[in-house]
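Trainee: Here is a sequence together with a model predicted from it:
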Amino acid sequence: MDIRAVISPTVHDREALEEFADALTDRAPEVERDVARLKKSQGDREITADLFRAIHNIKGDAALCKFDLGIAIAHPIESMMSRFREGEIGFSDLLAETILLAIDRLELATDAVLNRKPLESLRLLDLVQGLEKISRASGERVDADCAELIEAVTGFPPVISSMSGKSPKTAIPKSEHANVSNDLHFFRSLATQFESRSPLFKGRTMRVLRLALETNRTAGNPIDPLQLEAAVYMHDIGMMLLPEENWLKVGKLSESDKAQLRNHPGYAAGLLQRMAGWETAAEIVAQHHEMPGGAGYPQGLNSESICPGAKILAIVDAFEAVMLKHIHRGKNRSVLRAIAEINACDKQFAPEWIAPFNAVIRKTIES
């Protein structure tokens, strides 16, 4: 393995790399599908052949496009599948999760290279070295080595439980506003209406709310929980004021689509600003797509100008989006792979809130 090809990939031919990225977008769902099928039917030689072929094709695409990083990731997975096909190792849940994590990382790395983004947070060297170790491991060592790789790359042990969409058990504290409960009930009813526009959104509000409130609580509740709750209910309501063909669109958005979508925080914040007592919630909603480095929208604020509640909401909303972003192609993204992707986007989120959020996720997956 050429370490330089992993930690600092060279773009020999940008057009070829773009072709690899497009092919990977098509092939990754094949891997996801075949891994899920093989977990249920390990003895099925046809499914085994399909998964081997999908990985082999990714490796071949990478070689054709002279993308050495793609070869470095795909080759040891191909070796694992060859050993499984010959009966030398089993196909465990941990091995399946390792393969999916590796393909996720390859997608992120390819995008990062194309867009000249830093790669350090992807821990690609740990990934490739771990894959090579697993590809040579004895059958008894495979699961242990998979667990070691997953924790090295994601920062979390491979113990996964379901993310509950149930309402968090938090009492509503006393407030100076007599209509707080009625207002929150109204905000929640609007969120429910938003969720009803697509089956993909079912349970989304309560999942985001639970993560936001628990992240805030882990940090000592520096943000008024009521204001944060209202912001969670209302943050995407502005979408309902846009053409549905824009915000329910599957696939890539046009620049015109993106321009229209950037209006939604302002619409929702405007509604809250016109209701007495919800000024903080309005600010959270208005800023929840801002980024610390100034690359967010709608105002391009820097970290010092973004309120803490917006920083929390940005993280938990993105986590939910990552969990769902490939669902239209049948991709069953695990909690571990989603949190790994959030942690890899080190320029997008406020670093002071990543640690409390990670603590909440760690508690969730280890409980």
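Mentor: On my side now, so go ahead. Numbers count the residues shown, from 1 in each chain.

Trainee: contacts and neighbour counts: CA atoms only from here.
Mentor: OK.

Trainee: my read: residue 264 touches residue 234, true?
Mentor: No. Contact criterion Cα atoms under 8 Å: residue 264 and residue 234 do not qualify, at 10.4 Å.

Trainee: of these two, who's got more company?
Mentor: Taking other Cα atoms under 10 Å, residue 264 and residue 234 do not tie; residue 234 has more neighbours (29 against 23).

Trainee: mind listing what residue 190 touches?
Mentor: Going by Cα atoms under 8 Å, 6 or more residues apart in numbering, residue 190 touches 233, 234, 237.

Trainee: another structure for you, compare them:
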Amino acid sequence: MSSIDLNRPDDFQRDSIDDFFEDFREAYENCETILIDLEHKPDNQDLLNGLFRVVHTIKGNLGFIGLFSLIPLLQSLEDVLDDIRKGHMAYDSALCDVILQSLDRTKGIVNAKIENQQGPLSPQKISYISAHLTQLTSIDEDARALCIKHILLGLDPTSRLEDLPQEVSAGPVAAVTNTGPAAAPAAEDPLLVWRRMLQLYGIPQDEDTMFFVGLVQSIESRSEQWQGRTARQLFLCLEMNRQAGNKVDKDQLAIAVMLHDLGMAFLPRTLFNEQMQADPTQLSLWKRHAEHCASLLASSPRWQEAAAIIWQHHENVDGSGFPDGLEGNDISDGAKILRIADEFDARPQEHNDPAIARRHMMKAVLDINNQSGKVFDTFWIDIFNQVIRAHHQHFAR
């Protein structure tokens, strides 16, 4: 699923955007109800958890309409809500204003993109607001009140960035969010999309990671149908892992997802999507693509787990997979996650017509569920279903 072009949506894309707004309106109304109740019960854990889930769902859905540049704002807001529900900070009416205005601006930016107009917040102001939100839990009460005022000023579309207070210190958050003018076209530039995705899940963007990101560009350039698949699979794998409490090292999982089909880049293009029609010699060549990549990655002591995930990502829990015919617990959790994501992403691609692919999305989910306990691990199928339910409108592409 490549990012939706919000400036020139076709009928299918318009349906996806409409789905987003339907979800958004429902989430916004739910949020308003929760915020009203929180005014009377600010310590209610169920309400705080519900508010956190609403913001998390909106944040995830933004990725599926290509607005990765907005994700840092929602991620920072989600982090604040997480600290509130964990008792690290008290909820109050000022935070209520911050939440409502953040969602208002989110809606305004999506509308502006659809109409090809300037949005209410520039990328630089989004970075400013996100950085201030991140500081809320690390400062005292007096400073927090002032910081919230600065956030609300930043959320005001009429305010100018140069007139806003600039107390946020340079640090890890500022370094991540202050991406400058070049970050504006994040939705169009695949490199920035991947970097936003890594940032979203807290994957360090060090020398190794950025080298691997560069390789991804070469992989996706080999086939038009592959363009956008890395972001899709990264989201599904990392979100499944997060839903399960990060059972797999997220850094290792991210690298495995990005590189698992690196070996495919060296195969004939006819083998990319037509393995079932390949002759035995070609099929044998295709089956070795994971081994080639895993062997290369295994030469680095740092990425042994990622290499194992790649090596095993075509294994089936009943032992019918390859290259080693592993079963059940002999297969790593990372490989089990990637096995599901790889299969789910490939199924809708069987149809070039997006409308057909959209109608067959649920069939793909059902087909995968029918192989639970055979091809796919039952625990991870349950997690997969939870993620699909949370984001189903935007998996239907």
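Mentor: Sure, I can see it. Bear in mind that the values here come from a model prediction, so they are computed numbers and not experimental data.

Trainee: follow-up on the earlier one: which one of the contacts of residue 190 of structure 1 is nearest to residue 111 of structure 1?
Mentor: residue 237 (30.2 Å; Cα to Cα).

Trainee: Does the closest residue to residue 133 of structure 1 other than its chain neighbours lie in a helix or a strand, and which?
Mentor: Residue nearest to residue 133 of structure 1 in three dimensions, not counting chain neighbours: residue 145, with 7.4 Å by Cα to Cα, 6 or more residues apart in numbering. Using DSSP states H and E, residue 145 of structure 1 sits within helix 142-154.

Trainee: Pull the number of nearby residues for the aligned residue in structure 1 for residue 310 of structure 2.
Mentor: Aligning on TM-score structural alignment places residue 310 of structure 2 opposite residue 285 in structure 1. Using other Cα under 10 Å, residue 285 of structure 1 has 33 other residues around it.

Trainee: if I pick residue 285 of structure 1, what's in contact with it?
Mentor: Neighbouring residues of residue 285 of structure 1 by Cα under 8 Å, 6+ apart: 231, 232, 234, 235, 265, 266, 268, 269, 310.

Trainee: Could you check how far the fifth one is from residue 74 of structure 1?
Mentor: The gap separating residue 265 of structure 1 from residue 74 of structure 1 is 41 Å, by Cα to Cα, to the nearest Å.

Trainee: again, but for the last one
Mentor: Residue 310 of structure 1 sits 38 Å away from residue 74 of structure 1, going by Cα to Cα.

Trainee: ditto for the first one
Mentor: The gap separating residue 231 of structure 1 from residue 74 of structure 1 is 43 Å, by Cα to Cα.

Trainee: Kindly report the same for the second one.
Mentor: Using Cα to Cα, we find residue 232 of structure 1 at a distance of 40 Å from residue 74 of structure 1.

Trainee: repeat for the third one
Mentor: Between residue 234 of structure 1 and residue 74 of structure 1 the computed distance is 43 Å (Cα to Cα).

Trainee: Which of residue 232 and residue 74 of structure 1 has more residues huddled nearby?
Mentor: Taking other Cα under 10 Å, residue 232 of structure 1 and residue 74 do not tie; residue 232 has more neighbours (30 against 26).

Trainee: Mind telling me what that one corresponds to in structure 2?
Mentor: So residue 232 of structure 1 corresponds to residue 257, using TM-score structural alignment.

Trainee: Structure 1: which residue goes with residue 378 of structure 2?
Mentor: Match for residue 378 of structure 2 (TM-score structural alignment): residue 351.

Trainee: Neighbours of its match, how many?
Mentor: Around residue 351 of structure 1 there are 14 other residues, counting by other Cα under 10 Å.

Trainee: returning to that earlier point: same for the helix holding residue 145 of structure 1, what does it pack against?
Mentor: helix 93-114, helix 124-136, helix 335-344 (3 or more Cα pairs under 8 Å, 6 or more residues apart in numbering; DSSP states H and E).

Trainee: whereabouts in structure 2 does it align?
Mentor: Residue span in structure 2 matched to helix 142-154 of structure 1, by TM-score structural alignment: none.

Trainee: what's the following helix or strand after that helix?
Mentor: Following helix 142-154 of structure 1 in sequence order, the next helix or strand is helix 180-195 (DSSP H and E).

Trainee: returning to that earlier point: the residue nearest to residue 133 of structure 1 against residue 132, yeah?
Mentor: No. Under the criterion of Cα under 8 Å, residue 145 of structure 1 makes no contact with residue 132, lying 10.2 Å away.

Trainee: thinking again about what came up before, what sits closest to the match of residue 232 of structure 1 if chain neighbours are left out?
Mentor: That would be residue 234: by Cα to Cα, 6+ apart, it lies 6.2 Å from residue 257 of structure 2.

Trainee: looking at it, the one you found is touching residue 255, isn't it?
Mentor: No. Here residue 234 of structure 2 lies out of contact with residue 255, judged by Cα under 8 Å, at a distance of 9.3 Å.

Trainee: Would you agree residue 252 of structure 1 falls within a helix?
Mentor: No. Counting by DSSP: H, G, I helix; E, B strand; the rest coil, residue 252 of structure 1 is not found in a helix; it is coil.

Trainee: Could you report the neighbour count for the alignment partner in structure 2 of it?
Mentor: Residue pairing (TM-score structural alignment): residue 252 of structure 1 is matched to residue 277 of structure 2. Neighbours of residue 277 of structure 2 under the rule other Cα under 10 Å: 11.

Trainee: Would you mind measuring from residue 277 of structure 2 to residue 268 of structure 2?
Mentor: Counting by Cα to Cα - residue 277 of structure 2 and residue 268 of structure 2 are separated by 13 Å.

Trainee: And for residue 193 of structure 2?
Mentor: Distance, residue 193 of structure 2 to residue 268 of structure 2, by Cα to Cα: 28 Å.

Trainee: report the longest helix in structure 1, please.
Mentor: Ordering each helix of structure 1 by length in residues (DSSP state H) puts helix 14-40 first.

Trainee: Okay, buried residues for that one please.
Mentor: 16-17, 20-21, 24, 27-36, 38 (16 or more other Cα atoms under 10 Å).

Trainee: quick one, what contacts the residue nearest the centre of structure 1?
Mentor: By Cα atoms, centre = their mean, structure 1 has its centre lying nearest to residue 322, at 2.9 Å. Residue 322 of structure 1 makes contact with 333, 338, 341, according to Cα under 8 Å, 6+ apart.

Trainee: let's see it at 7 Å
Mentor: Contacts for residue 322 of structure 1 (Cα atoms under 7 Å, 6 or more residues apart in numbering) come out as residue 338.

Trainee: Show me what residue 111 of structure 1 lines up with in structure 2.
Mentor: Residue 111 of structure 1 maps onto nothing in structure 2, by TM-score structural alignment.
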